[in-house]
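Enquirer: Quick check, what structure comes out for this input:
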Amino acid sequence: MKRNFAVGLSALALAISGITVVAPSAGAAPAAVPTARAAAGCSNPLHTYQHYNYTGGWKQFCSSDNNLSNNEFNNGVRVNDRISSVKNLGHSCSWTLYQHSFQRGRATTFKPWSWDGNLGNNNIGDNKTSSLKKRCL
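Expert: Below is the predicted model of the structure:
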C-alpha cells in the first residue's frame, strides 16, 4: 500500500510540474517525448537532407540563413553545397534556396507544404545551396 501511494504522489508531482511520463511497452524502446519548448520553437520549418529522397543526414531550419557554411547535418557533415532534397513543412511560409551566400545566384522557391526528393532536376541543382530565405504570408 505504501508503494502505490508513493508512486501516485510522484505521478501527481510530475503532472503538476508539466512533465509527461511515457511508459514503454514490454520490449520496446522508450519513445522520445518532445518538450513544449522544442515543439513551439520552430514554426513553418524547412527540412534539408544530404541525399536524394530524404536520406542521409538532415537539418531543420527555422529561419533564413545567409551563409550555410556554419551549419551541419545531424551526422556532422557540413550543409553548405550538400543539400540534395528538401521538405517545406510549413503551412504559411515559402522557402527559397540560393546558389550563393547572401541570397545570390540561381534560386528555387518551395511554396508552403511542398517537397522535392531530387534538387538535381530544378533551377538550384543538387549540392549547390549556400543560403536560404524564409518568407511568410
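Enquirer: only C-alpha atoms for contact and neighbour calcs from this point on.
Expert: OK.
Enquirer: May I see the buried residues of the longest helix along the chain?
Expert: Secondary structure of the chain per DSSP state H: the longest helix is helix 2-17. Buried residues in helix 2-17, counting neighbours by 16 or more other CA atoms under 10 Å, are absent.
Enquirer: please give me the structure for this one as well, since I'd like to look at both together:
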Amino acid sequence: MVEYEKLKEKHQAMTLKLTSLESYLVKEDESFSVFQELGRMSKKYGIDYAKIVPEEVIGGQYYNRIPVRIHLFSTYHALGMLLSAMDKRGRMMGLWVDEIKMQGIRKGEQSLEEKEKYTVEVDLLLSLYQSKA
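Expert: So this is what the prediction gives:
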C-alpha cells in the first residue's frame, strides 16, 4: 500500500510538471501572432530588423521547434529591454533565445542617420516551440 501511495504521488508530480511545460508550447494557429507581438515589442524599443529567416521545422514526437534567425540593428539598451520583455512573457510567446551574436557598429560603417540611432548589430537565433496537439 505504501508503494502505491508513493507511485501515486510521483505520478501527480509528473503530471503537474508536464502541464507546466506544455504551457510553454504555442498552438499552431498562434505562431504568426507570436511574430507580430515580437515585431510590436521591437518597434516599441526602436529596434529595426534587417532580415528574419525561418529555418526548417524540426519535428519532435510531441512538439515542433521552429528555428528563426533574425538580423537586427539596435542599441545595447534597447536590445536588453527587448530580451527582458521576451523573458517576462516567456509562456505567452513560446520563444526562446538559443544564440546571440553582437558586434559594435563602427562609425565609418554607418550612414549619417544610423550613427545617431544604433550602436550594435545583432544576429539572434530564436526557437518557437509549437504544440502538435
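Enquirer: Need the TM-score between these chains.
Expert: The TM-score (TM-score structural alignment, normalised by the length of the second structure) is 0.29; 68 aligned residues with a CA RMSD of 5.1 Å.
Enquirer: sorry, back to before: give the next helix or strand downstream of the longest helix of the first structure.
Expert: Downstream of helix 2-17 of the first structure, the next assigned helix or strand under DSSP states H and E is helix 36-40.
Enquirer: Mind listing what's buried along that next one?
Expert: Quick answer for helix 36-40 of the first structure: no buried residues (16+ other CA under 10 Å).
Enquirer: What is the burial count for Tyr98 of the first structure?
Expert: By other CA atoms under 10 Å, 25 other residues sit near Tyr98 of the first structure.
Enquirer: whoops, Gln130 of the second structure was the one
Expert: Using other CA under 10 Å, Gln130 of the second structure is surrounded by 25 other residues.
Enquirer: For it, pull up the helix or strand it's in.
Expert: Using DSSP H and E, Gln130 of the second structure falls within strand 120-131.
Enquirer: Which other helices and strands does that strand contact?
Expert: Under the contact criterion of 3 or more CA pairs under 8 Å, 6 or more residues apart in numbering; DSSP states H and E, the helices and strands touching strand 120-131 of the second structure comprise strand 63-74, strand 95-104.
Enquirer: Same list (the ones you listed) but as a markdown table, adding distance to Gln36 of the second structure and mean neighbour count.
Expert: As requested, those are arranged in a markdown table below (distance: least, CA to CA, whole Å; neighbours: other CA atoms under 10 Å):
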| stretch | distance to Gln36 of the second structure | mean neighbour count |
| --- | --- | --- |
| strand 63-74 | 14 | 19 |
| strand 95-104 | 12 | 14 |
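Enquirer: can I get the ones you listed in TSV with distance to Lys8 of the second structure?
Expert: Converted to TSV, those look like this (distance: least, CA to CA, whole Å):
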stretch	distance to Lys8 of the second structure
strand 63-74	27
strand 95-104	33
